[in-house]
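Build the 3D model from these lines:
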Amino acid sequence: MCWSLTLAQVLAVQVLWIARGSAGILTRCLCKTPRLCGSLPADHQHQVEVLVFDIGGKDWKYYDWSKITTVVAFGRYDRELLCHAHANNVRVILKATIAQHNLINRNRRAVWIRKKMLLARRQYMNGINMEMWEPATPGSEYYHALSQLVGEATQTFHREIPGSQVSFNVPWSPDCADGRCYDYAAIANSCDFLFVMSYDINRRMVDNCFAKPNAPYNQTLGGLSAYINLGIDSRKLVMGIPWYGYDYTCQHFYEAGRCEMTTFHLNKLTCSFRVSRWIPYKEIMKRLPMSVTGRYWDDNHKAPYYIYMVNNTHHEVWYDDPMSISMKLSILKKLKLRGIGVWIGNSLNYSVNPEAAMQTNNMWDALKVD
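Below is the predicted model of the structure:
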């Protein structure tokens, strides 16, 4: 009778433990070693941050974990990924998009933040990476409310998840791209750092309709410098780099580097990124041997490109490779940035093909920041 009562009490505690987990407060650790579900030390910092965004799947098994400090996971939750990352002392943080309707009302902000914090804690994650895509104008209620939300989220995560990291994604330049005129200085002061998306720089082409690099060196440097000129500490900035490029269809092909595309007249733009196709690095490398030019290098933009043809139509592909990425690392050192980040880790070829393996290793090696 006594044994039955004791067993019932134990079972009741276990049921309560699992039930509390459904509310985001506590869940059973499913890692082989329970310590892998523990919080990272509050002082868990790196001299240089290396973030990798991951969209799901099992590519993470082949990442170079010696180079990574944080994985931003926004695919389906993967317990194995979290356990493996923690075994390598790497953070795994939640990715979240902020909607304007959650900004103005303080209670709505609190509910949104708590929901994200509980989700992260239930999954033993180590922070949150936030972004917002909706427009805002200086002085508007959204303008100030966004930095308030980021600050409140940072306080909540730091308090409830020891050693957690809170970051916010911003455009390549603070020049109100796409109407996103945010209070970037206030946001930077409100979180651990800004992740500067130094890619899609020519997403809105306004001067001419020729194919251009995804992340030209000079504009990358100029955009990051502009954030620093706002008074933001350079150690609050992480430079994002693309592991993908753009495949442009040429309406008129004059010569290499002069691929003219279809012109659109939308919102006073003479050209649009809609005439290009996003292409991951693994596909870029697969097509390179079939190009009519081989790899070309543009010294002005410090970026590679090549040309191929389909049904007598020229295509020009601009991308980043180990050489262009290594040159961007000089920006990190020149401006004394907090670190570098990759969009996205899944873009490389992780097959057993020897040539693909070498290309993939070279891209990871380009992230060496020592």
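
rest of the way, CA atoms for contacts and neighbours
OK.

okay, how far is it across stretch 229-238, tip to tip?
Counting by C-alpha to C-alpha, to the nearest Å, the length from the leading to the trailing residue of stretch 229-238 is 15 Å.

Now that stretch: buried residues?
Neighbour counts over stretch 229-238 (16 or more other C-alpha atoms under 10 Å) mark 232, 233, 234, 235, 236, 237, 238 as buried.

For the stretch 51-200 of the chain, just list every one of the helices.
For the stretch 51-200 of the chain, applying DSSP state H, counting those that start in this stretch gives helices covering 79-87, 106-122, 141-160, 184-190.

Residue 174: which of those helices is closest?
Between residue 174 and those, the shortest separation by C-alpha to C-alpha is 7.4 Å, and it involves helix 184-190.

Point out the other helices and strands that that closest one packs with.
Applying 3 or more C-alpha pairs under 8 Å, 6 or more residues apart in numbering; DSSP states H and E, one finds that helix 184-190 contacts helix 141-160.

rewinding a little: make CSV out of the buried residues of stretch 229-238 and add distance to residue 365.
Written out in CSV, the entries for these read as follows (distance: C-alpha to C-alpha, whole Å):
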residue, distance to residue 365
232, 29
233, 28
234, 24
235, 23
236, 24
237, 22
238, 18
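
Now, those that are in strands?
237, 238 (DSSP state E).

Closest to residue 155 out of the buried residues of stretch 229-238?
The nearest member of the buried residues of stretch 229-238 to residue 155, counting by C-alpha to C-alpha, is residue 236 at 16.8 Å.

Not counting sequence-adjacent ones, nearest residue to that closest one?
On the basis of C-alpha to C-alpha, 6 or more residues apart in numbering, the spatially nearest residue to residue 236 that is not a chain neighbour turns out to be residue 193, at 4.3 Å.

run this one through as well so I can compare:
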Amino acid sequence: KIVPTDGNETALQEWIESIYELTSSNYFDGLSFDYESPMNLTAFMYDWYTHVVNQTTLYFHSKNPYSQVCMFFLLLLFCVKTIVISWSPYNIDGREYDYLSLGQVSDLLYVMDYDTRSQILDTCIAGANSPYYTTKQGLDGYLEIGVDKNKLILGIPFYGYNYSCEMSEMESLISKYCPIRFVPFRGYNCSDAAGNEKDFADIMSIIDKQLNNTEIRWDINTQSPFFNYMYESFSNDTNQVFQVWFDNATSLAKKYQYAKYLNIRGVGPFTFASLYKTYSEIEIQRAQQIWSAFDYFFL
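The predicted model follows:
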């Protein structure tokens, strides 16, 4: 059933009861709200969304008073009730939600520190999926508006973005600047929708196949790795360059360190399955490196 959005309290209560039955019958301890549509301060949904979350929290807690205990790595399954929120509270993608109130009426807030180039404000080029500065700016922002740090979970990506470079604008096949086509998103001409998501394991397979025509580079500004790779077009004997931006153990560790410095509740990846495709020896070794980066938060 879809949550009612018309202010009908009876329908809302029926929805909450049905969701509780669904989660409890499947031995889940709760659920996650992931509403990502645009909203402004005057919209009906601004207050209604908070009300829906609050009523759901009250009902779930009345049925399971011990359900506030969470396992951070599996928070989308085992946390009582989590709200998934944008990387910053400051009107990202038109999502002007009442984040402070949502934090007060829910158990956890999962900060999606990825897809941060959904609205590119400057030059339309490929860039980092989860720059270090958005981690800092986003978490600082939630704390600035008064969100309880003990409710914040830093969500980080186990995937990256693959961009096709506009060859007519490329300075060279190995250029660090990859102009991308204009793909509008919510009022902005350029967005990461010009690229496509690639799991970490799939990104590493490009390296294993030696398709890359540059080494894995490190961008100092965003504290993120990236590389170029190339395919030859059989139709017109030209080369097409792609650029991949992703996170590795080094870039993730830096974000975990800042999360630990702020003493927030936890960190959690999206998604676990992104690390594994073939379970080869090298793939498992790389996955272990990614997992070991969590030590920078927990130790």
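
per the alignment, the residue nearest to residue 236 of the first structure corresponds to what in the second structure?
Matched to the second structure by TM-score structural alignment, residue 193 of the first structure sits across from residue 108.

With residue 130 of the first structure instead?
Using TM-score structural alignment, residue 130 of the first structure lines up with residue 33 in the second structure.

Now do the same contact list for that match.
Contacts of residue 33 of the second structure were listed using C-alpha atoms under 8 Å, 6 or more residues apart in numbering, and they are 81, 82, 83, 84.

Translate the second one into the numbering of the first structure.
Residue 82 of the second structure maps onto residue 167 of the first structure when the alignment is built from TM-score structural alignment.

how close does its match get to residue 314 of the first structure?
Taking C-alpha to C-alpha, one finds residue 167 of the first structure at 41 Å from residue 314 of the first structure.

Just give me the closest of the buried residues of stretch 229-238 of the first structure to residue 307 of the first structure.
When these are compared for distance to residue 307 of the first structure (C-alpha to C-alpha), residue 238 comes out closest, at 32.0 Å.

counterpart of the closest one in the second structure?
Matched to the second structure by TM-score structural alignment, residue 238 of the first structure sits across from residue 153.

swap in residue 159 of the first structure?
Taking TM-score structural alignment as the alignment basis, one finds that residue 159 of the first structure is matched in the second structure by residue 62.

and the helices of the stretch 51-200 of the first structure as a markdown table, adding distance to residue 332 of the first structure and mean neighbour count?
Output for the helices of the stretch 51-200 of the first structure, formatted as a markdown table (distance: least, C-alpha to C-alpha, whole Å; neighbours: other C-alpha atoms under 10 Å):
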| stretch | distance to residue 332 of the first structure | mean neighbour count |
| --- | --- | --- |
| helix 79-87 | 25 | 19 |
| helix 106-122 | 30 | 18 |
| helix 141-160 | 25 | 19 |
| helix 184-190 | 18 | 20 |
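
Of all those, which one comes closest to residue 223 of the first structure?
Relative to residue 223 of the first structure, the nearest member of the helices of the stretch 51-200 of the first structure by C-alpha to C-alpha is helix 184-190, separated by 12.7 Å.

who's in contact with that closest one?
With contact meaning C-alpha under 8 Å, 6+ apart, helix 184-190 of the first structure is reached by 146-148, 150-151, 154, 168, 174, 194, 227, 230-232, 236.

what's the mean distance for it versus the second structure?
Compared with the second structure after fitting, helix 184-190 of the first structure has a mean deviation of 0.3 Å; criterion: mean C-alpha distance after the TM-score superposition for the first structure.

all strands for the second structure, in order.
Secondary structure of the second structure, counting by DSSP E: strands at 31-33, 81-85, 108-112, 152-157, 159-164, 196-199, 217-219, 224-232, 239-245, 266-270.

Reformat those strands as JSON lines; add distance to residue 210 of the second structure.
Listed next are the strands of the second structure as JSON lines, based on distance: least, C-alpha to C-alpha, whole Å:
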{"stretch": "strand 31-33", "distance to residue 210 of the second structure": "40"}
{"stretch": "strand 81-85", "distance to residue 210 of the second structure": "37"}
{"stretch": "strand 108-112", "distance to residue 210 of the second structure": "32"}
{"stretch": "strand 152-157", "distance to residue 210 of the second structure": "24"}
{"stretch": "strand 159-164", "distance to residue 210 of the second structure": "16"}
{"stretch": "strand 196-199", "distance to residue 210 of the second structure": "17"}
{"stretch": "strand 217-219", "distance to residue 210 of the second structure": "15"}
{"stretch": "strand 224-232", "distance to residue 210 of the second structure": "9"}
{"stretch": "strand 239-245", "distance to residue 210 of the second structure": "14"}
{"stretch": "strand 266-270", "distance to residue 210 of the second structure": "27"}
